[in-house]
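Peer 1: Sequence first, then the predicted structure, then my questions.
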Amino acid sequence: MYLPAAFRQDDLTELHRQITNSRLATLVSHGPGGLQASHLPLLLVADEGKYGTLYGHFAKANPHWCDLATGSEALVIFNGPDAYISPSWYPSKAEHGKAVPTWNYIAVHAQGQPEVFDDPERLRRLLGRLSDHHEAGRPHPWTIDDAPRDYLDHRLRAIVGFALPIQRLEGNWKLSQNRPDVDRRGVWKELGASSDEHARELVRHMAIDH
């Protein structure tokens, strides 16, 4: 990932928070068939390994997991909020006109070598933890024990799990840090007034002295 120093995020707590808040990740790897990408909900276990460990699963019919089983390294992309930034939001534009459009965003890249598994009990625990994570906060959360045992056993045979110990973790918090303070305030104001929830979410990450 292209990572200018001004945008680099090294705070592990912030990186983990963004991973946890990202609802769907993109896992990319390269194997005998070339590049493959899958879109997956993942679970982060923050205290496993230096940077944490990611857990997820594939449909067994998805050939992507076969590349991972042969030892292919994987890149996992977690996209955070993003928004278009208009030059008209920069007060400095009125002075010299030297401004062009850009895009602000938050993104996290995690790399590692996954371990693939199909043990039914391990898969059951993984699905239980994933569903508990995504059902949290619902009035009547679904749990894995709600499904009949024989039905669940059948479904478990149709998936393959994986664990990916994170060996490299990078974060890009592109929030106009390379602009003068007056321009950053202009961006902060316009994003905060936007009807786009992603734009408003970016505001919460901008370090602006109110």
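Peer 2: Everything's here; your move. Numbers count the residues shown, from 1 in each chain.

Peer 1: Every contact and neighbour count from this point should use C-alpha atoms.
Peer 2: OK.

Peer 1: I would like the residues contacting the particular helix or strand that has residue 155 in it, please.
Peer 2: Assigned by DSSP states H and E, residue 155 falls within helix 149-156. Contact partners of helix 149-156, identified using Cα atoms under 8 Å, 6 or more residues apart in numbering, comprise 120, 123-124.

Peer 1: swap in stretch 33-41?
Peer 2: Residues contacting stretch 33-41 (Cα under 8 Å, 6+ apart): 23-30, 56-58, 64.

Peer 1: Quick check: the farthest pair among the residues you listed?
Peer 2: Farthest-apart pair in the contacts of stretch 33-41 is 23 and 30; separation 23.6 Å (Cα to Cα).

Peer 1: Closest to the mean position in the protein, which residue would that be?
Peer 2: The residue lying closest to the centre of the chain (Cα atoms, centre = their mean) is residue 78, at 2.0 Å.

Peer 1: Name all residues that make contact with it.
Peer 2: Contacts of residue 78 by Cα under 8 Å, 6+ apart are 18-19, 22, 24-26, 107-109.

Peer 1: Filter the residues you listed down to just the ones in strands.
Peer 2: 25-26, 107-109 (DSSP state E).

Peer 1: roughly how far apart are residue 18 and residue 190?
Peer 2: 23 Å (Cα to Cα, to the nearest Å).

Peer 1: Next: residue 169.
Peer 2: 31 Å.

Peer 1: burial of residue 22, as a residue count?
Peer 2: 18 (other Cα atoms under 10 Å).

Peer 1: before we go on, here's another structure to hold up against the first:
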Amino acid sequence: MYGPSCFDEIRPALLHGLIDEHPLGAVITHGDAGLDANHIPFLIDAADADAVAGAVADAPFGILRAHVARANPLWRHEGETLVVFQGPSAYITPALYEDKKISGKVVPTYNYAVVHAHGPLRAIEDPAWILALLARLTARHEGTQGTPWTMDDAPPGFIERLVEMIVGIEIPVTRMHGKWKVSQNRSQNDHRTVMAAMDAPMAQAMRRRAQI
């Protein structure tokens, strides 16, 4: 991913935080049919030693976990996988810059935050592992609902039958690169002005990068 060094981001707190808040990842693979992309919600965990079928030895940036339909050929993919997570983005008008009035030498741009995660994809067909993942995903996304849905709300045996139709996937992340283009290359006054004009997600992304 191209970018001036001032936009580079490698701090795990920011990278994992963006994935947690924007969990829908674009999973990009290359196989016999060429490039392909799937869009899947993930959980990101710190590297651990109790993954199914043995410890994940090489996951310095954590482990991405999700599930796909058994009919989806993605889970059979072998080789390098790239997952792209898109955070907040916003158009930046030149009218927000001091130099607009002084020299006029300003142009429009876009602010955004993204994370690219690389690693090998492995399939997990253990029903207990998949059920545990479904429980975690449900708790994560239903937690903000007024009346959270739980798997116990489904009829007996319904979830178990669905588990037979899906496959877990796990990606130990060997490389992770973030790009936070959030006006940090502008003056402090421009940065404050832009942040004040942004909606909450982009303003928060700008503030977090400055604070961490």
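Peer 2: Sure, I can see it. In this text, all values refer to a predicted model and were calculated from it rather than measured experimentally.

Peer 1: Mind giving me the ChimeraX command for buried ones among the contacts of residue 78 of structure 1?
Peer 2: In ChimeraX, this line selects whichever of the contacts of residue 78 of structure 1 come out buried by 16 or more other Cα atoms under 10 Å:
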select :18,19,22,25,26,107,108,109
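
Peer 1: Which pair of the contacts of residue 78 of structure 1 spans the longest distance?
Peer 2: Across the contacts of residue 78 of structure 1 (Cα to Cα), the longest gap, 14.0 Å, separates 18 and 26.

Peer 1: is it true that residue 68 of structure 2 lies in a strand?
Peer 2: Yes. Counting by DSSP: H, G, I helix; E, B strand; the rest coil, residue 68 of structure 2 falls inside a strand.

Peer 1: Who are the contact partners of it?
Peer 2: So residue 68 of structure 2 contacts 40, 74-75, 166-169 (Cα under 8 Å, 6+ apart).

Peer 1: after superposition, how close is the top helix by length along structure 2 to structure 1?
Peer 2: Ranked by residue count and defined by DSSP state H, the top helix of structure 2 is helix 127-142. By mean Cα distance after the TM-score superposition for structure 1, the fitted helix 127-142 of structure 2 averages 1.4 Å away from its aligned residues in structure 1.

Peer 1: Could I get the buried residue list for that helix?
Peer 2: Neighbour-count burial for helix 127-142 of structure 2 flags 130-131, 133-134, 137 (criterion: 16+ other Cα under 10 Å).

Peer 1: thinking again about what came up before, quick one: which of the contacts of residue 68 of structure 2 is nearest to residue 93 of structure 2?
Peer 2: So of the contacts of residue 68 of structure 2, ranked by how close each gets to residue 93 of structure 2 (Cα to Cα), first place is residue 40, at 32.6 Å.

Peer 1: Assign the closest one to helix, strand or coil.
Peer 2: Classified using three-state DSSP, residue 40 of structure 2 is strand.

Peer 1: I'd like to know how many residues surround residue 6 of structure 2.
Peer 2: 12.

Peer 1: how far away is it from residue 184 of structure 2?
Peer 2: Separation of residue 6 of structure 2 from residue 184 of structure 2 (Cα to Cα): 7 Å.

Peer 1: ok, now residue 156 of structure 2?
Peer 2: From residue 156 of structure 2 to residue 184 of structure 2 the distance is 54 Å (Cα to Cα).

Peer 1: So for these two, which residue has more residues nearby?
Peer 2: Under the neighbour definition other Cα under 10 Å, residue 156 of structure 2 and residue 184 were set side by side, and residue 184 has more, 16 against 10.

Peer 1: Which residue in structure 1 aligns with the more buried one?
Peer 2: Here residue 184 of structure 2 is matched to residue 177 in structure 1, going by TM-score structural alignment.

Peer 1: Just the strands from structure 2, written as ranges.
Peer 2: Counting by DSSP E, the strands of structure 2 are 8-9, 24-31, 34-41, 43-45, 63-69, 80-92, 109-120, 122-124, 166-172, 175-181.

Peer 1: Using JSON lines, lay out those together with distance to residue 152 of structure 2.
Peer 2: Formatted as JSON lines, the strands of structure 2 follow (distance: least, Cα to Cα, whole Å):
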{"stretch": "strand 8-9", "distance to residue 152 of structure 2": "41"}
{"stretch": "strand 24-31", "distance to residue 152 of structure 2": "25"}
{"stretch": "strand 34-41", "distance to residue 152 of structure 2": "22"}
{"stretch": "strand 43-45", "distance to residue 152 of structure 2": "21"}
{"stretch": "strand 63-69", "distance to residue 152 of structure 2": "19"}
{"stretch": "strand 80-92", "distance to residue 152 of structure 2": "31"}
{"stretch": "strand 109-120", "distance to residue 152 of structure 2": "33"}
{"stretch": "strand 122-124", "distance to residue 152 of structure 2": "23"}
{"stretch": "strand 166-172", "distance to residue 152 of structure 2": "19"}
{"stretch": "strand 175-181", "distance to residue 152 of structure 2": "36"}
